[in-house]
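Enquirer: one predicted model, sequence on top.
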Amino acid sequence: MLSRVADNLYWFGRYVQRAENTARLINVHANLLLDLPRNVTVGWAPLLEITGADAAFRAAGGQATEDNVVRFTLMDERNSGSIFSSLNYAREIARVSRDCLPREAWERLNDLYLFVQERGERSVTRARRQDFLQGVINGAMTTVGVLTSNMSRDVGFQFLRMGTNLEQADMTTRILDVRSSRLFQADASLTPFDNIQWMSVLKSLTAYQMYRRHVRARVNGPGVLRFLLQDRQFPRSVSFALATIGSTMPFLPPSRKVERAIERTKALIADANIGSLLSQPDGLALFMDEIQVGLGQLDDAIAESYFRS
């Protein structure tokens, strides 16, 4: 397979996963604001920090109001991580890589892109937002389902899996970083509502039901962190995502650089003392930064080993 095609499939998986996760995040953040008392003000700025769009938003020169942040995260082409931008990039990749992707996947993705293009601007308001975001989630999951069901498990599929899971690991750590540590420390008035926010962390990743099933305990910080970082069975946990990336390696040309990057990050997470991290003022934030660095190094190793001449 040409490195250009492999690169396209890798990023196709990342962009589709990014669109789905961003839609979930906006939906759950709106519900979190409804769950908290009226006198507790979280605002919409944390959403920009989680998605890494805060610098682009400041450059665009707007106030972090609900409408501005939601529009920037949903539809703004100046935001490379917006739902519309992510689907636009994925659609362009699918257009030039049709020979590698099932025709049905192209059709589902194109339907989703046209749905977002047609209804996105009208869905910024609260009245229409939830149905629109659910449509994005359903469309992204349908696209992934078609790929999983209809695509041969060849080299191209392995690169697609690699991109999808690296994007999921990245989003999980971003949500944990902002919601579980920096957001709490930024506003002391949120301390009495820690459990509500930990529940929001789980719901942002559609993990609440599985957490209650496997952990069998009330929602609390250490339990949520262990589940989303170290659980090896839940598909949105960081450990599961890294293990899935590792499982693609036997199907690809050997790369010790990629294997070492995977093992380093897995070991970092497996050896973490969650209780100790939470007891230190900046312990969790610094640890999440370490994981983010590890994921960035893994992305660089993949690019250098397979995509760059």
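Expert: Received it, and whenever you're ready, just let me know what you need. Numbers count the residues shown, from 1 in each chain.

Enquirer: rest of the way, CA atoms for contacts and neighbours
Expert: OK.

Enquirer: got the contact list for residue 97?
Expert: If you count contacts by C-alpha atoms under 8 Å, 6 or more residues apart in numbering, residue 97 has them with 5, 8-9.

Enquirer: same check on residue 241?
Expert: 165-166, 168-169, 235 are the contacts of residue 241 under C-alpha under 8 Å, 6+ apart.

Enquirer: for residue 49, same thing?
Expert: Contacts of residue 49 (C-alpha under 8 Å, 6+ apart): residue 178.

Enquirer: distance check, it against residue 81.
Expert: As for residue 49, its distance to residue 81 is 12 Å (criterion: C-alpha to C-alpha, to the nearest Å).

Enquirer: now the contacts of residue 241 in TSV, with neighbour count and secondary structure?
Expert: Below are the contacts of residue 241 laid out as TSV (neighbours: other C-alpha atoms under 10 Å; DSSP: H, G, I helix; E, B strand; the rest coil):
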residue	neighbour count	secondary structure
165	25	helix
166	24	helix
168	24	helix
169	23	helix
235	17	coil
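
Enquirer: from the residues you listed, which two are the most distant?
Expert: 166 and 235 (11.7 Å; C-alpha to C-alpha).

Enquirer: all helices of the stretch 101-250 of the chain, in order?
Expert: Using DSSP state H, counting those that start in this stretch, the helices found in the stretch 101-250 of the chain span residues 103-119, 126-150, 155-177, 183-186, 194-204, 208-215, 221-230, 238-248.

Enquirer: what residues does the longest one touch?
Expert: Spelled out, it's helix 126-150. 16-17, 19-21, 23-24, 27, 101-102, 104-105, 108-109, 112, 116, 119-120, 122-123.

Enquirer: these, buried ones only, as a ChimeraX selection?
Expert: Buried residues among the contacts of helix 126-150 (16 or more other C-alpha atoms under 10 Å), as a ChimeraX selection:
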select :16,17,19,20,21,23,24,27,101,102,105,108,109,112,116,120,123
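
Enquirer: one more to weigh against that first structure:
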Amino acid sequence: MLARVASQLYWFSRYLRRAENTARLVGVGSLLQLDLPRTVRFTWRPMIANVGAEELFLGVHPEPDEAHVLDFLLLDARNPSSLRSSVAQAREILRSIRDALPQEVWEAVNDLHLYLDADGPRVMPRRYRLDFIGRITDGCLKVSGLLQANVSRDIGFQFLRLGTAIEQADMTTRIIDAGASGLVQPRHGDDREPYQNMQWMAVLRALAAYQMYRRHVRQRVSAAHALRFLLHDTEFPRSVQFCLSRLQRILPAMPPRPPVERALLRVTGLVRQADPALLAAGDPSPFMDEAQVYLGRLHEAIAEGYFAG
């Protein structure tokens, strides 16, 4: 396979999963807003830091109010990681490799693109937002299902899987980071733990993980239990450990690249050694940032090993 096509397949799956999880990230805040009493202060600004775009955002919007944050995360074409930008990038890549993937994939991605252009600005108010998020996540999952069901298990499919796994691992850490950040600011210190647990419930629900959490963990939602499930569970497809284990299963089917294997071993070791109880007792955000750095190095090794030259 040409390195150019391999890179495009890898990035197509990354952009698709990034679009889905950006919608899920906004879902964390939207679900919390529905559950919180009016007396509790809620702020959207930490989500901009979660996606690593605070400097860009403040250069465009001096005041981080709800409308500006949501527009920046979902619809602003100036944000290269926005939902709209991710769908547009996926569509543009697919336009150039349409022969490599089924026609139904193009139609589904194009439907998402047209929906965002036509209805995106109209569904930003709170009363329509969760329906909008559901429409986007369902559309992305439809594309994922088409890829899973209708694409031959050749080397191109392995690059699709590679992009999906690394992007999901990265975005799960970012959504966890959103749950750990100061979205909710109670007036009294005694209220912090109940509201913190509500944040973690919103994280689980946004990742479609709440029912599986209840089935396997069988504990009330808490920071430590949620972190253990989302970081270390070996059976839930959105957990970081599951994604890394998937990468370990993919690499033997691809041309050997020792730097990629070493980078994967480093990030896997970092995640396995994390203590969820210790992270929950403090601030999990520095660990999530470190995990994202290690995943970034893994991506660099993949790009150098498979796409360079």
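Expert: Perfect, thanks for sending it. Quantities reported herein were computed from a predicted structural model and do not represent experimental measurements.

Enquirer: circling back: got a winner among the contacts of residue 97 of the first structure for most neighbours?
Expert: residue 9 (28 neighbours; other C-alpha atoms under 10 Å).

Enquirer: does that residue sit in a helix or strand, and which one?
Expert: helix 3-35 (DSSP states H and E).

Enquirer: and that helix, what other elements does it pack with?
Expert: Helix 3-35 of the first structure sits against helix 45-51, helix 66-74, helix 83-96, helix 126-150, helix 155-177, helix 194-204, with contacts defined as 3 or more C-alpha pairs under 8 Å, 6 or more residues apart in numbering; DSSP states H and E.

Enquirer: which SSE is immediately downstream of the first one?
Expert: The C-terminal neighbour of helix 45-51 of the first structure among helices and strands, as given by DSSP H and E, is helix 54-60.

Enquirer: hang on, the earlier thing: wait, which of the helices of the stretch 101-250 of the first structure is closest to residue 270 of the first structure?
Expert: helix 221-230 (6.3 Å).

Enquirer: in the second structure, what range does that closest one match?
Expert: Using TM-score structural alignment, helix 221-230 of the first structure lines up with residues 223-232 of the second structure.

Enquirer: distance from the matching stretch to the middle of the chain?
Expert: 16 Å (C-alpha atoms, centre = their mean, to the nearest Å).

Enquirer: kindly report the same for stretch 190-209 of the first structure.
Expert: Worked out by C-alpha atoms, centre = their mean, stretch 190-209 of the first structure lies 16 Å from the chain centre.

Enquirer: now do the same for residue 203 of the first structure: its match in the second structure.
Expert: Per TM-score structural alignment, residue 203 of the first structure is aligned with residue 205.

Enquirer: its match: what's it in contact with?
Expert: Residue 205 of the second structure neighbours (C-alpha under 8 Å, 6+ apart): residue 28.

Enquirer: how close does it sit to residue 242 of the second structure?
Expert: Taken as C-alpha to C-alpha, the span from residue 205 of the second structure to residue 242 of the second structure is 18 Å.

Enquirer: now distance to residue 270 of the first structure too, for the helices and strands packed on helix 3-35 of the first structure, in JSON lines please.
Expert: Listed next are those as JSON lines, based on distance: least, C-alpha to C-alpha, whole Å:
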{"stretch": "helix 45-51", "distance to residue 270 of the first structure": "23"}
{"stretch": "helix 66-74", "distance to residue 270 of the first structure": "33"}
{"stretch": "helix 83-96", "distance to residue 270 of the first structure": "31"}
{"stretch": "helix 126-150", "distance to residue 270 of the first structure": "29"}
{"stretch": "helix 155-177", "distance to residue 270 of the first structure": "14"}
{"stretch": "helix 194-204", "distance to residue 270 of the first structure": "20"}
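
Enquirer: for residue 167 of the second structure, which non-adjacent residue is closest in space?
Expert: Leaving out its chain neighbours, the residue that sits closest to residue 167 of the second structure by C-alpha to C-alpha, 6 or more residues apart in numbering is residue 14, at 5.4 Å.

Enquirer: counterpart of that neighbour in the first structure?
Expert: That one, residue 14 of the second structure, aligns with residue 14 by TM-score structural alignment.

Enquirer: burial check on that match, number of neighbours?
Expert: 22.

Enquirer: quick one: residues contacting it.
Expert: 160, 163-167.

Enquirer: if we use 6 Å, what do you get?
Expert: 163-164, 167 (C-alpha atoms under 6 Å, 6 or more residues apart in numbering).
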